[in-house]
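> Here's a sequence, model it:
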Amino acid sequence: MGIRVTIISPQEGSVAGGEPIAMSGTGFPPDVIVTIGGKPLTDLQVINSTVISGITPPGTPGEYNILIDSPSIDFTVFAGKFLYPTPFPPTITAITPNRGPLTGGQIATIAGKGFIPGVSVVIGDVEADVTAMTPTHITFTTPQHTEGAKFVVVRNVDRKVGFLDGGYTYVDVEFPPEDLNLDGVVNLFDLVLVASQFGQTGGTLSGDVNGDGTVNLFDLVRVASHFGEEAVGAAPPAIDWAVNQAVFQRARHALAELETMTERSPGVEMAIDFLRAWLAKPLVTETKLLPNYPNPFNPETWIPYQLATDAEVQVRIYDIKGALVRQLGIGHQKAGYYVNRDRAAYWDGCTD
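Okay, the predicted model is just below:
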């Protein structure tokens, strides 16, 4: 008979760990190993083949798999889920862009804090598709909805929620197909989206404007040829690009392809000029913390920084006596600049 788990108690606990947990079931071997999110229980005791107990390991907020293994079995058993709840509810500080088409499909970012794996986003009672998240940022695709301002709700798996009334507005305008980021105008940002994916293949690439499965010169020319086309009533662009070496290399390749064209429309010429200027921006060569703003502040402030390489980011805040008052767990971030309010570290002025 194989291992079978029927009861786990409790199924959530402190991120500090050190709390008792017990499981009931059948078939537990004497050499059983139990992990939560890859971390083993300590003081593990096999009472008998139907009951095991131990002490939870420390963790970070989120929901994690409980797995059972042992040297005497050749497979891993999924026992259930364990939740490390957040001490505070999530907070929404900004949504970029904060308006878009009724048809949805716009990629947007929520900035804030307290987001944990498994987080969901609801816009005006319709759930959005979350595609990526860190403790301070959520990337999602807007759902279809009716015209007007809608509330935005962020819900963690521990049932704590953050709310922003009127956080996203649906506008009844037709966006040009070359306006890839749906910010209301075909411009440099759309060109960089294509350039940053240049040479990639796949069916879901936003830079594949003509839908042939590859981001190539045809997509660059199509966007460049429609430079300046606008969706009346749409919001102005508000994008802070995270620049890294891979994006630069693809963008340089894209520029080289455009420069080989002997007959160029005004739009293509403008696109070449924009790409040259954008690529002239220096890459981040030094990882450092930048001055917070506003300063002085009451009660909140943003803490910008830049990363020379991909890294796990944690910001520690000390008082004038050198005592640690707050730790901000940002999570894994790609190399680049994090200076705008929707990307910088946010501190609400509270202490741990």
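> Only C-alpha atoms from now on, for both contacts and neighbour counts.
Will do.
> which residue sits closest to residue 329, ignoring its sequence neighbours?
residue 314 (4.7 Å; CA to CA, 6 or more residues apart in numbering).
> Residue 34 contacts residue 77, correct?
No. Applying CA atoms under 8 Å as the test, residue 34 and residue 77 come out as separate, 9.6 Å apart.
> Settle it for me: which of those two has more neighbours?
residue 34 (24 against 17; other CA atoms under 10 Å).
> part of a strand, is the more buried one?
Yes. Counting by DSSP: H, G, I helix; E, B strand; the rest coil, residue 34 is found in a strand.
> Any idea how many residues pack against the nearest residue to it once chain neighbours are set aside?
Counting by CA to CA, 6+ apart, residue 34 lies nearest to residue 68, which is 4.7 Å off, once chain neighbours are set aside. When counting by other CA under 10 Å, one arrives at 22 neighbours for residue 68.
> Proceed likewise with the subsequent sequence, for comparison:
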Amino acid sequence: MDPERSIQFYDEWDYFFYSHAVSRIVYDLGDQNYTKFDAHFDMPNPCGSIASVELICLADDVEIYNSGVWRGNQARNTHISFDIPENAQTLTINVTDAGDGDGCDHFIFANARLLHREPSVIEVDNNYSDVNNDGFVNIVDLVIVASRYGEKITGNPHPNPDVNRDGIVDIDDILLITQDMPPVNGAPSLLNTQRSILNSADWQKAYAILSNTVVDRGVAVLNLLFGAAVPTKTLLLENSPNPFNPETWIPYHLGKPADVVITIHTVDGQVVRHLDLGYRNAGSYVSRSSAAYWDGKNALGEPVVSGLYFYTLTAGEFAATRRMLIRK
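Got it, this is the predicted structure:
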């Protein structure tokens, strides 16, 4: 079974992972108050009507979604979306072979994500979210505020990270910024999830305008505030910048310690470069000082040609692939 059979859908997907029925995927929801699961499911089988799968999803061991049996080409880039009960602690997704026992039941989950409930709006008399007064509320403003978290502010300095003007830079100021930021990758408009913020290509803008030290400190503070200093699951995030020339950074989260390798390959599967990152502890590797770095060269030190490439993160039993574009 070859994931290249799904190549016609690659332009629609930001990321995907590839596995085989029988498989079980377990999300630790904790106290994150997720409200919905959303994904695309694809079964790129070469076996015609022989192949079959069934998705059974449980919240705290109670069934909340059942796809019924999909056979043959019925499950091609199928959109899946269902509600998660309030206060659920675990979400389990079981992918079965529907009893056929055949070896054709490989599948792809693409753009799988958990959505949060939207928080209450914080009211403030005046809007000072555009901290640097450039006419936009974006990741630059968020980084400025996060990098000065906990400071007491007197007067009206420029830039002023005390968004609500209560004399101290705290979580309320950060939430006010995220309320006014445009939606990122489909995240809720009131409070963009930390994953979506870190996924935003605007990080490149932050590094272009602010010093690396300021951005790295802002990233660290955001990780701590959003409870992701030690993530509960492993994720491969979007490289930044993307498109790029000639270098890029590849951020990721590790839910548990693992040996980490990133493999960069062409559309036809030819390996261009292995980035062996060695053993890494659980944590968020999203800033330029901690994310994986690729200089746009192959294993021989030669610059690669412009075009579409894929990068795969392997960490223990976890593997995920995303795409990137070199534009010269």
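> what's the TM-score here?
Laid over one another, the chains give 0.28 as their TM-score (TM-score structural alignment, normalised by the length of the second structure), with 155 aligned residues with a CA RMSD of 6.6 Å.
> Surely the residue nearest to residue 34 of the first structure is in a strand?
Yes. Counting by three-state DSSP, residue 68 of the first structure is part of a strand.
> thinking it is in contact with residue 40, fair?
No. Counting by CA under 8 Å, no contact exists between residue 68 of the first structure and residue 40, whose distance comes to 9.7 Å.
> anything in contact with each of those two?
Residues touching both residue 68 of the first structure and residue 40 (CA atoms under 8 Å, 6 or more residues apart in numbering): 33-34.
> Nearest spatial neighbour of residue 284 of the second structure, chain-adjacent residues omitted?
The spatial neighbour of residue 284 of the second structure that comes closest, neighbours along the chain excluded (CA to CA, 6+ apart), is residue 253 at 4.5 Å.
> Which residues in the one helix or strand the one you found maps to does the neighbour count mark as buried?
For residue 253 of the second structure, the element it lies in under DSSP states H and E is strand 252-254. Going by neighbour count (16 or more other CA atoms under 10 Å), the buried part of strand 252-254 of the second structure is 252-254.
> tell me which of those is nearest to residue 172 of the second structure?
Nearest to residue 172 of the second structure among these, counting by CA to CA, is residue 253 at 25.6 Å.
> and the gap between the closest one and residue 109 of the second structure?
18 Å (CA to CA, to the nearest Å).
> for residue 116 of the second structure, same thing?
20 Å.
> likewise residue 254 of the second structure?
Separation of residue 254 of the second structure from residue 109 of the second structure (CA to CA): 19 Å.
> Same check on residue 19 of the second structure?
Using CA to CA, residue 19 of the second structure is found at 8 Å from residue 109 of the second structure.
> swap in residue 171 of the second structure?
Distance, residue 171 of the second structure to residue 109 of the second structure, by CA to CA: 34 Å.
> With neighbour numbers in mind, choose between the two.
A direct count of neighbours by other CA under 10 Å for residue 171 of the second structure and residue 109 places residue 109 higher, at 19 against 16.
> quick one: contacts for that one?
Contacts of residue 109 of the second structure (CA under 8 Å, 6+ apart): 16-18, 39-42.
> State the helix or strand in which it lies.
Going by DSSP H and E, residue 109 of the second structure is part of strand 106-116.
> I'd like the next helix or strand past that strand.
helix 139-147.
> buried stuff in the following helix or strand past that next one?
Per DSSP H and E, the first helix or strand lying C-terminal to helix 139-147 of the second structure is helix 171-180. Neighbour-count burial for helix 171-180 of the second structure flags 171, 173-180 (criterion: 16+ other CA under 10 Å).
> quick one: contacts for the closest residue to residue 25 of the second structure other than its chain neighbours?
Spatial nearest neighbour of residue 25 of the second structure, excluding adjacent residues (CA to CA, 6+ apart): residue 93 at 5.0 Å. Neighbouring residues of residue 93 of the second structure by CA under 8 Å, 6+ apart: 24-26, 55-58.
> 6 Å instead, please
Listed by CA atoms under 6 Å, 6 or more residues apart in numbering, the contact partners of residue 93 of the second structure are 24-25, 57.
> can you tell me how far residue 220 of the first structure sits from residue 109 of the first structure?
25 Å.
> swap in residue 20 of the first structure?
Distance, residue 20 of the first structure to residue 109 of the first structure, by CA to CA: 38 Å.
> can you check residue 250 of the first structure too?
Using CA to CA, we find residue 250 of the first structure at a distance of 23 Å from residue 109 of the first structure.
> What of residue 47 of the first structure?
Between residue 47 of the first structure and residue 109 of the first structure the computed distance is 49 Å (CA to CA).
> the more surrounded of the two?
The neighbour count for residue 47 of the first structure versus residue 109, taken as other CA under 10 Å, is higher for residue 109 (22 against 11).
> SS state for the closest residue to that one other than its chain neighbours?
Of all residues not flanking residue 109 of the first structure in the chain, residue 139 sits nearest, at 4.5 Å (CA to CA, 6+ apart). What three-state DSSP gives for residue 139 of the first structure is strand.
> Contacts only, for residue 139 of the first structure.
108-109, 130-132.
> tell me the secondary structure for the closest residue to residue 188 of the first structure other than its chain neighbours?
Leaving aside its sequence neighbours, residue 188 of the first structure sits nearest to residue 274 (CA to CA, 6+ apart; 6.5 Å). In three-state terms, and counting by three-state DSSP, residue 274 of the first structure is helix.
> Residue 215 of the second structure now?
Going by three-state DSSP: residue 215 of the second structure is helix.
> Give me the neighbour count for the closest residue to it other than its chain neighbours.
The shortest distance from residue 215 of the second structure to any non-neighbouring residue, by CA to CA, 6+ apart, is to residue 143 (6.0 Å). Using other CA under 10 Å, residue 143 of the second structure is surrounded by 27 other residues.
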